[in-house]
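# I need the structure of the sequence given here:
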Amino acid sequence: MTEKMKKAAGKGKSLAGEFREFIMRGNVMDMAVGVIIGGAFQKIISSLVDDIIMPVISLLTGGVDFNNKFVVLDGGDYATLEAAKEAGAATLNYGTFITVVINFVLMALVIFLLVKFMNNVSNKFAKEEAEAPATTKICPKCKSEINIEATKCPCCTSDL
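All right, here's what the predicted structure looks like:
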């Protein structure tokens, strides 16, 4: 392939070069870190729901185990969800769905609180960085930048 053809095809960059440039952008790296942390965070929230919240809800509801709440679609009668799965029965697992919904709501709540905290911290730092007073102004006649204390524009000699 000639140099002219390479430039026409990809403006001189190979596919690997373009991919490397894409990956090294800051927002792509931030997104990758966010996905990795989010995956680890999801395990923490799942453990919170499965090991702490759902047992408390089960205690409050008189020992109801949401993981064993299901409807067998073929009309069979099974004591547990595992027994139904072993028999190969088609089931609607609404208890598992409820657990996943609680999981999602808690994850959204925690992320909301984290973002709110980060915004508050960011706003505090922004308030501390007060804007420096202006030292220049723009001449209304010629639009040049002049000293704020000037009474006559040095460029167009108009009175200010």
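# use CA for all of it now, contacts and neighbours both
Fine.
# Can you give me the distance of residue 92 to residue 71?
5 Å (CA to CA, to the nearest Å).
# now swap in residue 8 and tell me
Applying CA to CA to residue 8 and residue 71 gives a distance of 61 Å.
# want to put them side by side, so please do this one too:
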Amino acid sequence: MSVLSEFKTFAVKGNVVDMAVGIIIGAAFGKIVSSFVADMIMPPIGLLIGGVDFADLVVVLKAAEGDLEAVTLNYGQFLQSILDFLIVAFAIFMGVKVINRLKREEAAAPAKPAAPTKDQQLLSEIRDLLKAQQEK
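Model (predicted):
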């Protein structure tokens, strides 16, 4: 089997396609959460603690000199990233929780008996005919 045909077989498997879709949706979801945190959550929190913009919270390690920029520790951005992560983690947790509950409900539901196959029907008829012959 050539490398190209092996790759084609690998790439068109359902799991790979599902994973790619999940990664794309996850990246888009991450951008939405980042915007939600930066634009909707952090401004009111900053207002509550005295009008502070979290993106501006820094510790200057070395002041700017001439053409060189200041060296800063951007802990406000870090706090914002932690909040992004917590929201994404909570959303994923809730999604997995719902999926697990649906799986448990599905497993707990009694399985409907399968309709007998044609072979099983014929065997049942033969059995019934043999019983009827024995009773005579």
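# Look at residue 8 and residue 71 of the first structure and report which has more neighbours.
Neighbour count, other CA atoms under 10 Å: between residue 8 of the first structure and residue 71, residue 71 has more, with 18 against 10.
# That one and residue 57 of the first structure, how far apart?
For residue 71 of the first structure, the distance to residue 57 of the first structure (CA to CA) stands at 21 Å.
# Please apply the same query to residue 48 of the first structure.
Taking CA to CA, one finds residue 48 of the first structure at 12 Å from residue 57 of the first structure.
# what about the corresponding residue of the second structure for residue 113 of the first structure, distance to residue 4 of the second structure?
Under the alignment (TM-score structural alignment), residue 113 of the first structure maps onto residue 94 of the second structure. Distance, residue 94 of the second structure to residue 4 of the second structure, using CA to CA: 40 Å.
# average distance between the host helix or strand of residue 93 of the second structure and the first structure?
In the assignment (DSSP states H and E), residue 93 of the second structure maps to helix 75-108. Compared with the first structure after fitting, helix 75-108 of the second structure deviates on average by 1.0 Å (mean CA distance after the TM-score superposition for the first structure).
# Now do the buried residues in that helix.
By 16 or more other CA atoms under 10 Å, the buried positions in helix 75-108 of the second structure come out as 76-77, 80, 83-85, 87-88.
# Just the strands from the second structure, written as ranges.
59-62, 71-73 (DSSP state E).
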